[in-house]
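**Q** Any chance you could fold what I've pasted below:
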Amino acid sequence: MRRLAAAAALVVWAGAAHAQEAVLPALRFGIDRATGPQDVSLTLQIVFLLTVLTLAPAILILLTSFTRIIVVLSFLRNALGTQAMPPNQVLVGLALFLTFFVMTPTWNQVYTGALRPYLDGRIPQAEALERAEPPVRRFLLEHTREKDIALFVRLGQGPRPRSPEEVPFAALVPAFVISELRTAFTIGFLLYIPFVVIDLVVASVLMSMGMFMLPPMMVSLPFKIIFFVLVDGWNLVVGSLARSILG
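**A** You can find the predicted model right below:
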């Protein structure tokens, strides 16, 4: 027993000694004096990148079709009457991946024309931003009504643009958002119609049978779900959304 205790103590002592000799890495962050213009440029690029990452959710919502997709999916869930099914996480995830899918052509143009040359060092940052603007502007203009653009141009009290390229981004972005909301609400209204018809039919049948105490929503919910499944509703809704954006 003494030998075992001594061996155990030796092992513990050796492990402690090894731990004391081990060198652990340390991370230090600080601000130092710049030695040249390149250091200042790199610092500004890091600050710009952090700013973009902070504003990424707003950029994703305002400059893509995410708004249209998530509003339509929310309308669909309410029309079905399934309350929290599918969950919000599922709807947001589906809306995000649909947004990535429909925005791929635009993002490919931005990547090949602006981002890739900038990362390769062939063009400066200012020129990269100039090259990235036309594809994004073209996408926004294709899905924005002239009436909405005219509204924000008048509110901005600026000069009347003579061509689509002269429309300022400050007026184009909010015009695009309200155009997307109008389109989403129109699609949501069309989605509601068949489910409202089912609710009316079920309510009429229950009243004719004298079942006034039975909630119509409880009876119509299974019929709406089976109807949506039989017509392959998710395929139709997602396909219609993608085609309405891609053209």
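
**Q** Please make it C-alpha for all contacts and neighbour counts, starting now.
**A** OK.

**Q** Would you check that Ile245 makes contact with Phe100?
**A** No - Ile245 is not in contact with Phe100 according to Cα atoms under 8 Å; the separation is 12.0 Å.

**Q** for this protein, longest helix please?
**A** Assignment by DSSP state H gives helix 169-208 as the longest helix of the chain.

**Q** Check which residues of it are buried.
**A** Neighbour-count burial for helix 169-208 flags 171-181, 183-185, 187-188, 191-192, 194-195, 198-199, 202-203, 206 (criterion: 16 or more other Cα atoms under 10 Å).

**Q** I'd like the next helix or strand past that helix.
**A** Per DSSP states H and E, the first helix or strand lying C-terminal to helix 169-208 is helix 216-230.

**Q** to compare against the first, here's another:
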Amino acid sequence: MAIYSANLFGSASIGVYSLATEEILIVPKAVSLRKAERMSKWLNVKLIHTNIGGSIVVGALVCANSNGIILPHFVKDEEIEAIKAVFDGNITVMETKKTAYGNMVLANDYGAVVDPRLKPSEIKQISDTLGVEAVPGEIANLPYVGSLAAATNRGALAHPMITDEERKLLEDVLKVRVEATTVNCGIPYVGTGLIGNSHAAIVGSLTTGPEMFIIGHALGVVKEDERIEDFQGNRADIETEL
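**A** Predicted structure coming up:
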């Protein structure tokens, strides 16, 4: 079973504080190196141990896939250098007042769905940096697609009130199946409590067994024959405290 449970800064909202792709994991410097390295080992990726603009809310501020990384305008030079030391893809600093690109963009290596309030020029920058088509869209009639959902190259998970039309758009753009779920015992903002890639998923520590069952199967990180009982009330093989 390649699904793990964790806290960061005493919070189960790990998607707010960290970001994962098929290639990298970005974790704030306030997380100990030992803990950060453990997470990167779970996901089988390279570690970037840095804040963004001096802030620990890395997952809310940054969006990325294997091709590129989008950063807010207040990112510091030394933070960009820390990223460049590990990641050799495209890096774009968005020179706009908007900052929470992790909340505004939902991306994998096949496509990106973006906040419809972004300007066409901003959407083009995101598309060029990530190397994929970027399409405006909503989830549950809300624009914060990056916090309302989480996507990998194997699957995506979204707010339970996603409409059929919204689901079709996500599936067409991201080229993966989309499942509806919650995280952290009923939180519908899935992206705030989950990071993952094709190797594994890490969920907030409040995530229930049934939620983990849905997440694990939707992202293709558990065996097909694993049952809900394997997740409910049995966390002996799941790391629980970071």
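
**Q** Quantify their similarity with the TM-score.
**A** Here the superposed chains carry a TM-score of 0.21, computed using TM-score structural alignment, normalised by the length of the second structure; 98 aligned residues with a Cα RMSD of 7.0 Å.

**Q** before we move on, back to that, how far out from the middle of the chain is the longest helix of the first structure?
**A** 21 Å (Cα atoms, centre = their mean, to the nearest Å).

**Q** counting contacts, what elements does that helix pack onto?
**A** Under the contact criterion of 3 or more Cα pairs under 8 Å, 6 or more residues apart in numbering; DSSP states H and E, helix 169-208 of the first structure touches helix 37-62, helix 66-80, helix 125-142, helix 146-156, helix 216-230.

**Q** nearest to Gly15 of the first structure, of those helices?
**A** Relative to Gly15 of the first structure, the nearest member of these by Cα to Cα is helix 37-62, separated by 42.7 Å.

**Q** which other helices and strands contact the closest one?
**A** helix 169-208.

**Q** relative orientation of the helix it packs on and helix 66-80 in degrees?
**A** Here the directions of helix 169-208 of the first structure and helix 66-80 differ by 10 degrees (axes from the mean of the first three to the mean of the last three Cα atoms, to 10 degrees).

**Q** before we move on, the earlier item: reformat the helices and strands packed on helix 169-208 of the first structure into TSV and put mean neighbour count and distance to Gln109 of the first structure next to each item.
**A** Output for these, formatted as TSV (neighbours: other Cα atoms under 10 Å; distance: least, Cα to Cα, whole Å):
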stretch	mean neighbour count	distance to Gln109 of the first structure
helix 37-62	12	17
helix 66-80	21	19
helix 125-142	16	7
helix 146-156	15	24
helix 216-230	15	37
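
**Q** Dump those into TSV; add distance to Ala14 of the first structure as well.
**A** Below are those laid out as TSV (distance: least, Cα to Cα, whole Å):
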stretch	distance to Ala14 of the first structure
helix 37-62	46
helix 66-80	60
helix 125-142	56
helix 146-156	75
helix 216-230	67
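
**Q** wait, which of those helices is closest to Ala7 of the first structure?
**A** Going by Cα to Cα, the one of those nearest Ala7 of the first structure is helix 37-62, 54.8 Å.

**Q** how much space is there between Ala14 of the first structure and Ala7 of the first structure?
**A** Remark: distance between Ala14 of the first structure and Ala7 of the first structure (Cα to Cα, to the nearest Å) = 10 Å.

**Q** should've said Leu94 of the first structure
**A** Counting by Cα to Cα - Leu94 of the first structure and Ala7 of the first structure are separated by 60 Å.

**Q** Between those two, which has more neighbouring residues?
**A** Counted by other Cα atoms under 10 Å, Leu94 of the first structure and Ala7 do not tie: Leu94 has more neighbours, with 16 against 12.

**Q** Which SSE is immediately downstream of the helix or strand encompassing the more buried one?
**A** For Leu94 of the first structure, the element it lies in under DSSP H and E is helix 88-110. Next helix or strand after helix 88-110 of the first structure toward the C-terminus (DSSP H and E): helix 116-119.

**Q** gap between that following helix and the chain center?
**A** 25 Å.

**Q** buried ones in it?
**A** 117-118.

**Q** What is it packed up against?
**A** helix 125-142.

**Q** tell me what the helix it packs on is packed against?
**A** Helix 125-142 of the first structure is packed against helix 88-110, helix 116-119, helix 169-208, with contacts defined by 3+ Cα pairs under 8 Å, 6+ apart.

**Q** one more time with 6 Å
**A** The helices and strands touching helix 125-142 of the first structure, judged by 3 or more Cα pairs under 6 Å, 6 or more residues apart in numbering; DSSP states H and E, number zero.

**Q** now it, how far from the centre of its chain.
**A** 19 Å.

**Q** For Ile187 of the first structure, which residues are in contact?
**A** Ile187 of the first structure makes contact with no residue under the criterion Cα atoms under 6 Å, 6 or more residues apart in numbering.

**Q** my bad, Lys46 of the second structure
**A** Ile24.

**Q** Against Ile83 of the second structure, how distant is it?
**A** 11 Å.

**Q** repeat for Leu47 of the second structure
**A** Plainly put, Leu47 of the second structure is 9 Å away from Ile83 of the second structure if you go by Cα to Cα.
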